[in-house]
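Q: Sequence and predicted structure are below.
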Amino acid sequence: MRYAQAKLRGKLITNLSDLYKVYRDDYRGNAEALTTFLTEGVGIKRHFASSIASALLDLAEARSELAGEDGGDASSGGGEGGSQERMVTLAVEGNISAGKAGSKSTFLNVLSHEDTCLHDILKVVQEPVQQWQEYRCRDIEGNEKMENVLEKFYSDPDRYAYSFQHYVLLSRVREDIKSRARDGKQLRVLERSIFSDRQVFVRAMHKEGKMADFEVSVYNQIFDDHLNNDLQLIPDGFVYLRARPDVCLQRLKRRSRSEEASIPLDYLRMLHENHEDWLHEQSVSAEALVQDPLAHAEVLKPASDEYVRHVLQSNPDFKTEVLPNSEWRLATLQHVPEEIRGQVLLLSGAPELPQLKNRLALVMDHDQDVDIDNDADARAEYANKIRAFYDFVRQWKHEEEREQEEQQQLQQLLQALGRAGGNGGQLASL
């Protein structure tokens, strides 16, 4: 079967899903026509080609029996979806005082304004700052008291950096879980996610020596445990409000939050660099991916013939996972809505956070303040961009879920065929 594998990969058919798609879409379930293609078009010997086509016929029939002859794909319609559809969750990320929330003219207030296109579908989850400012605890004698954890962190970060970051993580997780009830809303917008804590703020404390190596390792272990136990903590997309550090400092002084009075410009610059590294450097624009898909073939679509030959020659024990079948991503990125064209990034996922791979991010420059009371055009522009991004992420999410479901079904059916002693064994090595 190695001979057949090599021939198929030469035609960009790298796994069972690819082959089934060819059989279903190009040959309409005609096993004889597929056999001819595999023999004459691919170059596989006829007895192998006939076995493969026969196995795919069995696979298609078994799939029809499980799904119902005319059952269709419930996730492919692109409509409003059933009652089981989760809300789309976007996390708004940005520097301290980038303009996310906290004053009348900030980004989340713009989105929530009653005359925007988002008002009826939007649920906003703001940072639990009050919990950080009013933490109830007990002294050694059991007397209850209130502590301002945020103030303690800023006044003595060497002592309290780890305690603060750990509590921020716990409080975000708690608020995330509490806010998942749909309440008739289709879009949930978080003011920051747990990922900015790890990728931006904990990294800053580590760089400055405010958190020791072992403290960061403990934090990361706790973070990973939360994430592995609850994948809904991963937002469906990110909105990055990019603002210059000097602009953030001006806004910080204007909002006059007492705990932040001592924040220096250098600290804001470090946070800005960490945001850029996470949400900009570890990503690639949708336009670049469409123009140069070969450079990112492992993310977007099966590679070119030349790349396949290179992989086969340099990796004798080639695994099909090297070239996953994700061509729908490229097709989707070719149709980024006009309102946000040139602003959408595809995250590559840091090595320590592979869960963020292929998540979408919208970059919005946010150096200018918006007067939401008097500037209706600016309100509408902001809201329309987020609405367009929401629709785009929703479409992306549907395609991902459909792909995952199809892969699971194919594997289950293949295992069933193998147990039944049919032709499934001919496909097992693909």
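A: Perfect, thanks for sending it.

Q: switch to C-alpha atoms for all contacts and neighbour counts from now on
A: Fine.

Q: which other helices and strands contact the helix or strand containing residue 253?
A: Assigned by DSSP states H and E, residue 253 belongs to helix 245-255. Applying 3 or more C-alpha pairs under 8 Å, 6 or more residues apart in numbering; DSSP states H and E, one finds that helix 245-255 makes contact with helix 265-276.

Q: buried stuff in the helix it packs on?
A: 268-276 (16 or more other C-alpha atoms under 10 Å).

Q: let's bring in a second one:
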Amino acid sequence: MPCRLTPTRQFERLVCLRNVSQTTRRRGHRQVLRMYRCSRQALDTAYKVSLCVEGNISSGKSTFLSEVLSSASRLEDLVYTVPEPVQSWQSVPRKSASNPPHNLLKEFYTNPERYAYVFQNYVFMTRYLQERQSAGTSKLLRITERSVFSDRNVFVESVHEQGWLSELEADLYNAWLYPMINALPSLIPDGFIYLRVEPDVCMERLQRRARGEELNITLEYLESLHYKHEKWLLQDVRALTVGKKHQETLTIGFVTDHMCSQFKKKPVLILEFGHDVDFSSDDKTVEQLGKKVRAFYDYISDE
């Protein structure tokens, strides 16, 4: 039967045996330290799940993170949310701190042909830094707004098709992207949540929020992004009944990325998010969404 003592107690017992030789104690010390390191590593990684919320511009990702995931009782004390680093894109420090920062997001939307490649490079770096900063959370479920994979499969593809990214720039982006992801596998999530919204609804929401940098966005651009989200995330879709104590029937797809050697088939929770809801007062909808996310978390944890 395996010993039930903690590594610390095992070590104390070993070093307190006066009649045991120094060599034996050193061996015991090393053995316990190995056990301690293994137990700490297991504790740090056990049952932790990383998900990314994907969706079109103005599909409701920020609302989903801030109002749904933080309010649902099923997710209480479970979720750590990481919003998209938009502020980093809006405030790029200058060499001289006395000068106002650059707004790279505004520059991209104002002159996409000039800044598309620069913007996508900086987006990758900020996502990596954000992943590192949030990696130490003690919560069992980390949910991040978008990923380097939506950057590649949706936004880079779209700006390339629009003619804002040259053939050389697109090839250059791909040349460094996948080696970087393979070298930094923590950027690969355990799964995705896709907030599915029609482009015209996204356009209405975009106009309501009136973010200055987004004033030049067209419905045609949103339709292009929607098509690419659908093509990427709606693969091998099926209805699955999942969950531990509380079972839920979820719509789940499965995506692969053959360009990334460490990216195995990943599940995608598909949520229809096209109806405008006041989540601050609609507790029923919040709880329903929370149940689905919790069941999806249980499903991934059991894999």
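A: In hand now; what should we look at? Given the structure is predicted, the values throughout are model-derived calculations rather than measurements.

Q: Take the buried residues of helix 265-276 of structure 1 and write them to CSV, including distance to residue 113 of structure 1.
A: Output for those, formatted as CSV (distance: C-alpha to C-alpha, whole Å):
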residue, distance to residue 113 of structure 1
268, 29
269, 31
270, 32
271, 29
272, 28
273, 31
274, 31
275, 27
276, 29
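
Q: Now do the same contact list for the closest residue to residue 133 of structure 1 other than its chain neighbours.
A: With C-alpha to C-alpha, 6 or more residues apart in numbering as the criterion, residue 133 of structure 1 has its nearest non-adjacent residue at 4.1 Å, and that residue is residue 148. Contact analysis of residue 148 of structure 1 by C-alpha atoms under 8 Å, 6 or more residues apart in numbering lists 132-135.

Q: Can you list which of the residues you listed are found in strands?
A: Those of those mapping onto strands are residue 135, per DSSP state E.

Q: Please report which of the contacts of residue 148 of structure 1 has the highest neighbour count.
A: residue 132 (19 neighbours; other C-alpha atoms under 10 Å).

Q: measure the aligned residue in structure 2 for it to residue 119 of structure 2 for me?
A: Counting by TM-score structural alignment, residue 132 of structure 1 lines up with residue 89 in structure 2. Residue 89 of structure 2 sits 8 Å away from residue 119 of structure 2, going by C-alpha to C-alpha, to the nearest Å.

Q: same check, this time on residue 99 of structure 2
A: Noted for residue 99 of structure 2: a distance of 21 Å to residue 119 of structure 2, by C-alpha to C-alpha.

Q: Who has more neighbours out of the two?
A: Neighbour count, other C-alpha under 10 Å: between residue 99 of structure 2 and residue 119, residue 119 has more, with 17 against 9.

Q: ok, for residue 206 of structure 2, nearest residue in space, not its chain neighbours?
A: Leaving aside its sequence neighbours, residue 206 of structure 2 sits nearest to residue 58 (C-alpha to C-alpha, 6+ apart; 5.4 Å).

Q: Can you identify the helix in structure 1 that spans the most residues?
A: helix 376-420 (DSSP state H).

Q: What is the nearest of the buried residues of helix 265-276 of structure 1 to residue 91 of structure 1?
A: Proximity of the buried residues of helix 265-276 of structure 1 to residue 91 of structure 1 (C-alpha to C-alpha) peaks at residue 275, which lies at 13.3 Å.

Q: counterpart of the closest one in structure 2?
A: In structure 2, residue 275 of structure 1 lines up with residue 229, judged by TM-score structural alignment.

Q: right, and the helix or strand after the longest helix of structure 1?
A: Per DSSP H and E, the first helix or strand lying C-terminal to helix 376-420 of structure 1 is helix 424-427.

Q: Over in structure 2, find the residue span that following helix aligns onto.
A: So helix 424-427 of structure 1 sits over no part of structure 2, by TM-score structural alignment.

Q: Just name whatever secondary elements that helix is in contact with.
A: helix 46-67, helix 376-420.

Q: which other residues reach it?
A: Contact with helix 424-427 of structure 1 is made by 1, 16, 51-52, 55, 59, 414-415, 417-418, as judged by C-alpha under 8 Å, 6+ apart.

Q: if we take the residues you listed, which one ends up nearest to residue 368 of structure 1?
A: Of those, the one sitting nearest to residue 368 of structure 1 (C-alpha to C-alpha) turns out to be residue 16, at 51.0 Å.

Q: tally of neighbours for that closest one?
A: When neighbours are counted by other C-alpha under 10 Å, residue 16 of structure 1 registers 20.

Q: same thing with residue 33 of structure 2?
A: The local packing of residue 33 of structure 2 (other C-alpha under 10 Å) involves 16 other residues.

Q: And residue 51 of structure 2, by the same measure?
A: With neighbours defined by other C-alpha under 10 Å, the count for residue 51 of structure 2 comes to 25.

Q: what separates the match of residue 275 of structure 1 from residue 154 of structure 2, distance-wise?
A: According to C-alpha to C-alpha, residue 229 of structure 2 stands 6 Å off from residue 154 of structure 2.

Q: OK, contacts around the residue nearest in space to the middle of structure 1?
A: Closest to where the C-alpha atoms of structure 1 average out (C-alpha atoms, centre = their mean) is residue 359, at 2.6 Å. By C-alpha under 8 Å, 6+ apart, residue 359 of structure 1 lies in contact with 236-238, 346-348.

Q: still contacting in structure 2, which of these?
A: Counting by both residues aligned by TM-score structural alignment, their matches' C-alpha atoms under 8 Å, the contacts of residue 359 of structure 1 that remain in contact in structure 2 are 236-238, 346-347.

Q: Pick the one among those residues closest to residue 335 of structure 1.
A: Residue 335 of structure 1 lies nearest to residue 346 out of these, by C-alpha to C-alpha, at 13.9 Å.

Q: Which position in structure 2 pairs with that closest one?
A: Aligned counterpart of residue 346 of structure 1 in structure 2: residue 254 (TM-score structural alignment).

Q: doesn't that match fall inside a strand?
A: Yes - according to DSSP: H, G, I helix; E, B strand; the rest coil, residue 254 of structure 2 belongs to a strand.

Q: Show me the strands in the stretch 151-300 of structure 1, by range?
A: 187-191, 237-242, 283-285 (DSSP state E, counting those that start in this stretch).

Q: thinking again about what came up before, relative to structure 2, which residues correspond to the helix holding residue 253 of structure 1?
A: Against structure 2, helix 245-255 of structure 1 falls on residues 199-209 (TM-score structural alignment).
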